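Visitor: Fold the stuff below for me.
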Amino acid sequence: MRIGYARVSTEEQNEDAQLDALNAACCEKLYIEKCSGKSKNRPQLERMIDALRKDDIIVVQRLDRLGRSLKDLIELLDGFKSQGVQFISLNESIDTTSAVGELAFHIIASVAQFERQLISERTKAGLASARARGRKGGRKEKLTNNDIKKAHAMLLDPEMTKAEVARHFDVSRPTLNKALERNS
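Guide: Sure, this is the predicted structure:
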C-alpha cells in the first residue's frame, strides 16, 4: 500500500500542496500532521509507523516533511527498511526501492544537514559580531528605565504591593523583580 505523510509546522500553514502531490502519487492512505518537525511527539507519524506492513511504501512530498535532522531521517528509514517498507520523496526523486535511490537519499540528506550546520554557524558568527559592536540580542525590555524609576517610587508607598505595581505596568512579578534588580 502507498501511504502518504504530510506535515506542516503550524496550524496557520496549509498542507494542500503536499496533499495534492501525495494524491497525484496514488497514495491510498494519508497521515496529516500539524506540528514542528523538531517535536518528538508526532502522533500521526507514530500512528503511521504502527500501521506499517511489509511491502508498504511511504511517500512524502519533501524530505524535511518527515524529519528535520539527518539522524532522525536515517533512523526512520532504517526502521522502514527493517520492516520491509520502502520510501519515496517526490521533490528529491528519492526512491529506496533501488540501490541508487538509497544512495541518493544518503547524499541529499548529508548535504541538507551540512546546509543546516552552515546556517547555524553563520547565525552564531553574526550574533557574536553584533555583540562585539555592543548590540544586545533578545527581546526588547518590557520596562523602560523611566518605568523602573516609577516602579521604585510606587514601592516606597508601604500600602503598594509588587503585584499591584506589576499589574500597573502590565508585566508579571518576576519581570518586575528582574527589572528592579537590574536597575538597582
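Visitor: Please count neighbours and contacts with C-alpha atoms only from this point.
Guide: Will do.
Visitor: Now do the buried residues in the helix ranked longest in the chain.
Guide: What stands out as the longest helix in the chain, according to DSSP state H, is helix 99-132. For helix 99-132, a neighbour-count test (16 or more other Cα atoms under 10 Å) marks Gly101, Glu102, Ala104, Phe105, Ala109, Ala112 as buried.
Visitor: Show me the strands in the chain, by range?
Guide: 2-8, 29-34, 57-60, 86-89, 94-95 (DSSP state E).
Visitor: For burial, what's the neighbour tally of the residue nearest to Thr97 when sequence neighbours are not counted?
Guide: Using Cα to Cα, 6 or more residues apart in numbering and skipping the chain neighbours, the partner closest in space to Thr97 is Gln86 (5.8 Å). If you count neighbours by other Cα atoms under 10 Å, Gln86 ends up with 21.
Visitor: now Arg65
Guide: 18.
Visitor: For it, which non-adjacent residue is spatially closest?
Guide: Arg7 (5.4 Å).
Visitor: related to what we said a few turns ago, export the buried residues of helix 99-132 to JSON lines and tack on distance to Asn23?
Guide: Converted to JSON lines, the buried residues of helix 99-132 look like this (distance: Cα to Cα, whole Å):
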{"residue": "Gly101", "distance to Asn23": "21"}
{"residue": "Glu102", "distance to Asn23": "23"}
{"residue": "Ala104", "distance to Asn23": "24"}
{"residue": "Phe105", "distance to Asn23": "22"}
{"residue": "Ala109", "distance to Asn23": "24"}
{"residue": "Ala112", "distance to Asn23": "26"}
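Visitor: which among those gets closest to Glu28?
Guide: Of all the buried residues of helix 99-132, Glu28 sits closest to Gly101, with 22.2 Å by Cα to Cα.
Visitor: one step back: and Ala163, which of the strands of the chain is closest to it?
Guide: strand 29-34 (37.9 Å).
Visitor: The closest one packs against which elements?
Guide: strand 2-8, helix 43-51 (3 or more Cα pairs under 8 Å, 6 or more residues apart in numbering; DSSP states H and E).
Visitor: Residues contacting the shortest one, please?
Guide: Here strand 2-8 makes contact (Cα atoms under 8 Å, 6 or more residues apart in numbering) with 14-15, 18-19, 22, 26-37, 45, 56-61, 65-66.
Visitor: Could you also give me the structure for this next sequence, so I can compare it with the first?
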Amino acid sequence: MEMIGYARVSTSEQNLDLQLAALQAAGCSRVHTDQGISGADFERPGLAATLDELCPDDTLVVWRLDRLGRSLIDLIRLVTDLGARQVEFRSLSEAIDTSSSGGRLLFHLLAAMAEFERSLISERTKAGMAAARARGCRIGRRPAMTQRQEARLAIEHGTTSIEAVATQYGIHPRTVLRTLKGSRHEDAVG
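Guide: Predicted structure coming up:
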C-alpha cells in the first residue's frame, strides 16, 4: 500500500517545487512528473508511468485536480478506472479522498455534475441544429456525389477553374482532378 504522486506544469518555465513539496509532505513514496505538457493532453509520459506503477490498495495523489487534467469528464473517467483497479485517489487542495466515505460522496457529486453538463451540451447542440434546420440551413457535409457532380459540371462548362473548385471545397487541386477522373470512369462503366 503506497501513495504515489503525480505533478504537472503546463510550460517549461513553470516550477514543480510547490507541488513536489506538498506531495512529499503528504507521504508520497514516489512522484512522477510532466513538465511543459498541457492538462488537456492525456498523452503524458509521467502520468502513463504513474498509472502503470499503481497496484491495488495504492493511492494516486495530486496537489490539485487540474494537475491531473482539465476536462472533468476525463478526470471522472480516470478516477473511475482507478477505482475499478482498487486504487484510491486523493487531491490535496480539494480534500477529495476516495478512501473515505465523504471523499467518495464528493467524487460522486462531481461525477453527477459532469453527467449533467454532458446532457446540457447535447441538448444545446440538438436545439441549435434544429433551429438551423428551421432557418433552412443545411447541417453537415454535402453528399460526396453532389459535390463531384457540381465540380465536374462547373469545370466542364468553363464557369470555374480546378483551383477555384478546390478552394470552394477546401481540398487540394490534385484531389479535384482525381475525383473528376474517377467520376468520368464511373460514367464510362455505368
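Visitor: Read off where the longest helix of structure 1 ends up in structure 2.
Guide: Counting by TM-score structural alignment, helix 99-132 of structure 1 falls onto residues 101-134 of structure 2.
Visitor: Average offset of the matching stretch relative to structure 1?
Guide: Here the mean offset of stretch 101-134 of structure 2 against structure 1 after fitting is 1.2 Å, by mean Cα distance after the TM-score superposition for structure 1.
Visitor: and Asn14 of structure 1, how far is that from Lys29 of structure 1?
Guide: 19 Å (Cα to Cα, to the nearest Å).
Visitor: Return the set of buried residues in stretch 69-87 of structure 1.
Guide: For stretch 69-87 of structure 1, by 16+ other Cα under 10 Å, it's Ser69, Leu70, Leu73, Leu76, Leu77, Phe80, Lys81, Val85, Gln86, Phe87.
Visitor: check contacts around the first one.
Guide: Meaning Ser69 of structure 1. With Cα under 8 Å, 6+ apart, Ser69 of structure 1 has these contacts: Gln113.
Visitor: ok, it to Leu118 of structure 1 distance?
Guide: For Ser69 of structure 1, the distance to Leu118 of structure 1 - Cα to Cα - is 14 Å.
Visitor: The second one too?
Guide: Computed with Cα to Cα, the distance linking Leu70 of structure 1 and Leu118 of structure 1 is 14 Å.
Visitor: got it, and the fifth one?
Guide: Using Cα to Cα, we find Leu77 of structure 1 at a distance of 24 Å from Leu118 of structure 1.
Visitor: that older thread, turn the strands of structure 1 into a markdown table, columns for distance to Leu127 of structure 1.
Guide: Putting those into a markdown table (distance: least, Cα to Cα, whole Å) gives the following:
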| stretch | distance to Leu127 of structure 1 |
| --- | --- |
| strand 2-8 | 29 |
| strand 29-34 | 31 |
| strand 57-60 | 35 |
| strand 86-89 | 35 |
| strand 94-95 | 36 |
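Visitor: Looking at the ones you listed, which is nearest to His152 of structure 1?
Guide: Of the strands of structure 1, nearest to His152 of structure 1 by Cα to Cα is strand 29-34, at 45.6 Å.
Visitor: any idea of the angle the closest one forms with strand 2-8?
Guide: 10 degrees (axes from the mean of the first three to the mean of the last three Cα atoms, to 10 degrees).
Visitor: buried sites along strand 29-34 of structure 1?
Guide: Quick answer for strand 29-34 of structure 1 (16+ other Cα under 10 Å): Leu30, Tyr31, Ile32, Glu33, Lys34.
Visitor: if you take the average position of structure 2, which residue is closest to it?
Guide: Taking Cα atoms, centre = their mean, the centroid of structure 2 lies closest to Ala40, which sits 6.8 Å from it.
Visitor: quick one: it and Thr11 of structure 2, what's the gap?
Guide: Ala40 of structure 2 is 13 Å from Thr11 of structure 2, by Cα to Cα.
Visitor: Same question for Ala84 of structure 2.
Guide: 32 Å.
Visitor: What does the residue nearest to Thr97 of structure 1 correspond to in structure 2?
Guide: Gln86 of structure 1 maps onto Glu88 in structure 2, by TM-score structural alignment.
Visitor: if I pick that match, what's in contact with it?
Guide: By Cα under 8 Å, 6+ apart, the neighbours of Glu88 of structure 2 are Asp57, Asp58, Thr59, Leu60, Leu82, Asp97, Thr98, Ser99.
Visitor: go on, Cys27 of structure 1?
Guide: Met1, Arg2, Ile3, Gly4, Val59.
Visitor: Arg173 of structure 1: which of these is nearest?
Guide: Among the contacts of Cys27 of structure 1, and counting by Cα to Cα, the member closest to Arg173 of structure 1 is Gly4, at 48.1 Å.
Visitor: Alignment lookup: that closest one to structure 2.
Guide: For Gly4 of structure 1, the residue aligned by TM-score structural alignment is Tyr6.
Visitor: Nearest residue to its match in space, please, no chain neighbours.
Guide: Excluding its sequence neighbours, the residue lying closest to Tyr6 of structure 2 (Cα to Cα, 6+ apart) is His32, at 4.9 Å.
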